[in-house]
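Undergrad: Sharing a model prediction with you, sequence too.
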Amino acid sequence: MSEEMLWKGATVTEREREREREREREREREICRLHDTAKSLDEASSHGQTDTDKYLVCFREISNVLGCFGMVFGFVTKDINAKIEILQELREKNALGWELLPRDCSLMCHEFSGEAYQFLENMVEAEVANNTTTLPRGGRSGSRTLLRLHRALEFFVRFLERVLEIADDDSAAQAAQTAYR
């Protein structure tokens, strides 16, 4: 018997089928990790404030899940990772106690003393109070970055909803296109 078999209307080797099964198992593992992370974040947010570090862990898992779906999500994954890095950098610098810079300072990154970035709500309040939510090109506003991450999250949720609705012969790319609209 030949190593090639008919699968989904195309001739593929058993090795290719096994690679596809492994990719599917990896997607399932990522989704389970994402579920556990989201549950942890939900528990951490139950007191009314969202821990920034746990929030970023959750978004790293979202990025990992999207990465499992292949190159079609490369642009989304890259964007999410860039936003995570911005918030992580702001969080780390803030944890070191950098001082608040005046709005007209030539530096493009405003930092807050204390733990303003420990919780997302505190970060937004501090940036609104100090008028640093909109910065010149190249500036790093945590609030603006957070908004963009939430847009990515909305896309991710719509995508998962579409994945549940697609037929077996449809592709993840079709679900992504529908979710993006």
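TA: Perfect, I can see it now. Residues are numbered from 1 along each chain as shown.

Undergrad: rest of the way, CA atoms for contacts and neighbours
TA: Fine.

Undergrad: Quick one: list the elements packing against the host helix or strand of residue 60.
TA: Assigned by DSSP states H and E, residue 60 belongs to helix 52-68. When contacts are defined as 3 or more Cα pairs under 8 Å, 6 or more residues apart in numbering; DSSP states H and E, helix 52-68 sits against helix 14-44, helix 74-95.

Undergrad: between the ones you listed, which gets nearest to residue 179?
TA: Residue 179 lies closest to helix 74-95 among the helices and strands packed on helix 52-68, at 12.4 Å (Cα to Cα).

Undergrad: Buried ones in the helix or strand that the closest one is followed by, by neighbour count?
TA: Once the chain leaves helix 74-95, the next helix or strand it forms, by DSSP H and E, is helix 120-129. Within helix 120-129, the residues that count as buried by 16 or more other Cα atoms under 10 Å are 120, 121, 122, 123, 124, 126, 127.

Undergrad: What's the separation between the second one and residue 48?
TA: Distance of residue 121 to residue 48, given as Cα to Cα, to the nearest Å: 9 Å.

Undergrad: The third one now?
TA: Taken as Cα to Cα, the spacing of residue 122 relative to residue 48 amounts to 11 Å.

Undergrad: second one coming, line it up with the first:
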Amino acid sequence: MGVKSKAAAAILVLLLFLGSLWLHGGLDYHWDSCLKGYNHINKFHQLSNSSVADAAEGPHVLEGCPGQTFQVSLLLSHLLAAPAYTSDVLLQPYLSSWDELVKFMDALGPMVGLISKEIESKTTVIRQLAQQAAENPEAELEPDVHSINSVSKEAGTKNDVEGSRHGDAYHSVRSMIWTELDSGLVDFHQQTDSGCRTLLRLHRALLWLQLFLQKLAEIPVAGRPRSPSELCREAYKSTLAKHHTWFVRRAAELAFIAMPERGFFFRLVCAQNQEELSAMLNRVVQAIGVVYDRTQKALEENGMLDLP
């Protein structure tokens, strides 16, 4: 094997290792056992011109982009379908949003795509927990809403409590939190395969992608626009990097170097220019912000922002 081949192999091994470390900043143990999740039926492919669509700065849903696996229109529709009640998030459209974001990352090339595999394994964890709860409803514990911090008498949470109690254990972010706290599945001192811990890792990654898309949507005032590689690296340093070790941060730099140039993103969403790209991405960024803020509030109210 030549020197170049050995170097290429070494980089590939390094990036594969990065994929396993990406979200947690260390080895997330025995995730392979969770990879056999159930087949998720997507019920959110279509969105009518309703008040939900109005939340994304206009009544019209984005059109599909022929020839692309990633569809920004589907991503937006899932994100708009996720908020529920006054401050809750429905898990099915939330996870469907991640399905589309995984396709987005896969489209950026094999090096960035390696990162998406770890994210995909985490959505599988939550779906597997949801399937187990659905198959064994008698084993579910009814959430004791009077003992949970997030459902105190604070104004604005009553609708979330009543609404989520009528769903199954993994109907929403808050119903999952209540159920897992009552069942003792969440451990605040050591790692567990809880949906709450897994959600926290996805939540951190969502902030990174939101900031990256926001930067990509910015229209340069003067001079040549910065490369997507630079923007993604900058977004990473402001978000996920704080949860990663030195080694993972260095490995992430390698993945970002291989990111496509700006013209690729025009084709990815069928945009003709930066103005069209900005209009699309700004709607997505706004929709992500709503989902992120609601998830942040639910996790914070229950002291889950630093789960090991």
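TA: Noted; the coordinates are in hand. Because the structure is a prediction, the values reported are computed rather than measured.

Undergrad: ok, back up a step: would TSV of the buried residues of helix 120-129 of the first structure with distance to residue 164 of the first structure be doable?
TA: What follows is these, written out as TSV (distance: Cα to Cα, whole Å):
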residue	distance to residue 164 of the first structure
120	31
121	33
122	36
123	35
124	34
126	40
127	39
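
Undergrad: nearest to residue 84 of the first structure, of these?
TA: For the buried residues of helix 120-129 of the first structure, the nearest to residue 84 of the first structure is residue 120 (12.9 Å; Cα to Cα).

Undergrad: Now which residue in the second structure aligns to the closest one?
TA: Counting by TM-score structural alignment, residue 120 of the first structure lines up with residue 173 in the second structure.

Undergrad: all strands for the second structure, in order.
TA: Listed in chain order, the strands found in the second structure under DSSP state E are 83-84, 88-89.

Undergrad: out of these, nearest to residue 128 of the second structure?
TA: strand 88-89 (18.4 Å).

Undergrad: That closest one vs the first structure, average offset?
TA: By mean Cα distance after the TM-score superposition for the first structure, the fitted strand 88-89 of the second structure averages 3.2 Å away from its aligned residues in the first structure.

Undergrad: For that strand, name the packing helices and strands.
TA: helix 173-183, helix 274-301.

Undergrad: check contacts around residue 129 of the second structure.
TA: 170, 195 (Cα atoms under 8 Å, 6 or more residues apart in numbering).

Undergrad: Now check it against the first structure: what is it aligned to?
TA: Aligned by TM-score structural alignment, residue 129 of the second structure pairs with residue 90 of the first structure.

Undergrad: go on, residue 80 of the second structure?
TA: Using TM-score structural alignment, residue 80 of the second structure sits opposite residue 39 in the first structure.

Undergrad: The helix holding residue 60 of the first structure corresponds to what range in the second structure?
TA: Residue span in the second structure matched to helix 52-68 of the first structure, by TM-score structural alignment: 91-107.

Undergrad: So what touches the matching stretch?
TA: The contact list for stretch 91-107 of the second structure (Cα under 8 Å, 6+ apart) reads 42, 44, 69-72, 74-76, 78-79, 81-82, 112-117, 119-120, 123, 170-173.

Undergrad: one more time with 7 Å
TA: Applying Cα atoms under 7 Å, 6 or more residues apart in numbering, the contact partners of stretch 91-107 of the second structure are 44, 69-70, 75, 78-79, 81-82, 112-113, 116, 120, 123, 170-173.

Undergrad: Can you give me the distance of the residue nearest to the spatial centre of the first structure to residue 37 of the first structure?
TA: Using Cα atoms, centre = their mean, the residue of the first structure that lies closest to the mean C-alpha position is residue 59, 3.6 Å off. As judged by Cα to Cα, residue 59 of the first structure and residue 37 of the first structure stand 9 Å apart.

Undergrad: I'd like to know how many residues surround residue 135 of the second structure.
TA: For residue 135 of the second structure, the count of nearby residues is 10 (other Cα atoms under 10 Å).

Undergrad: what's the spacing between it and residue 95 of the second structure?
TA: Applying Cα to Cα to residue 135 of the second structure and residue 95 of the second structure gives a distance of 20 Å.

Undergrad: Residue 110 of the second structure now?
TA: 22 Å.

Undergrad: In terms of neighbours, single out the busier of the two.
TA: residue 95 (24 against 16).

Undergrad: Just give the closest residue to residue 90 of the second structure, not the sequence neighbours.
TA: Spatial nearest neighbour of residue 90 of the second structure, excluding adjacent residues (Cα to Cα, 6 or more residues apart in numbering): residue 172 at 4.1 Å.

Undergrad: wait, the one you found sits on residue 89?
TA: Yes: with contact defined as Cα atoms under 7 Å, residue 172 of the second structure counts as touching residue 89 (5.5 Å).

Undergrad: who's more crowded, these two?
TA: Using other Cα under 10 Å, the more surrounded residue of residue 172 of the second structure and residue 89 is residue 89, with 28 against 24.

Undergrad: For the closest residue to the more buried one other than its chain neighbours, give its distance to residue 119 of the second structure.
TA: Spatial nearest neighbour of residue 89 of the second structure, excluding adjacent residues (Cα to Cα, 6+ apart): residue 83 at 4.6 Å. According to Cα to Cα, residue 83 of the second structure and residue 119 of the second structure sit 21 Å apart.

Undergrad: Can you report how many residues lie near the residue nearest to residue 87 of the first structure when sequence neighbours are not counted?
TA: Excluding its sequence neighbours, the residue lying closest to residue 87 of the first structure (Cα to Cα, 6+ apart) is residue 142, at 6.0 Å. When neighbours are defined as other Cα under 10 Å, residue 142 of the first structure has 27 of them.

Undergrad: mind checking what residue 142 of the first structure lines up with in the second structure?
TA: In the second structure, the residue equivalent to residue 142 of the first structure is residue 195, according to TM-score structural alignment.

Undergrad: Residue 126 is in contact with that match, correct?
TA: Yes: using Cα under 7 Å, residue 195 of the second structure makes contact with residue 126 at a distance of 5.3 Å.

Undergrad: check contacts around residue 124 of the first structure.
TA: By Cα under 7 Å, 6+ apart, the neighbours of residue 124 of the first structure are residue 143.
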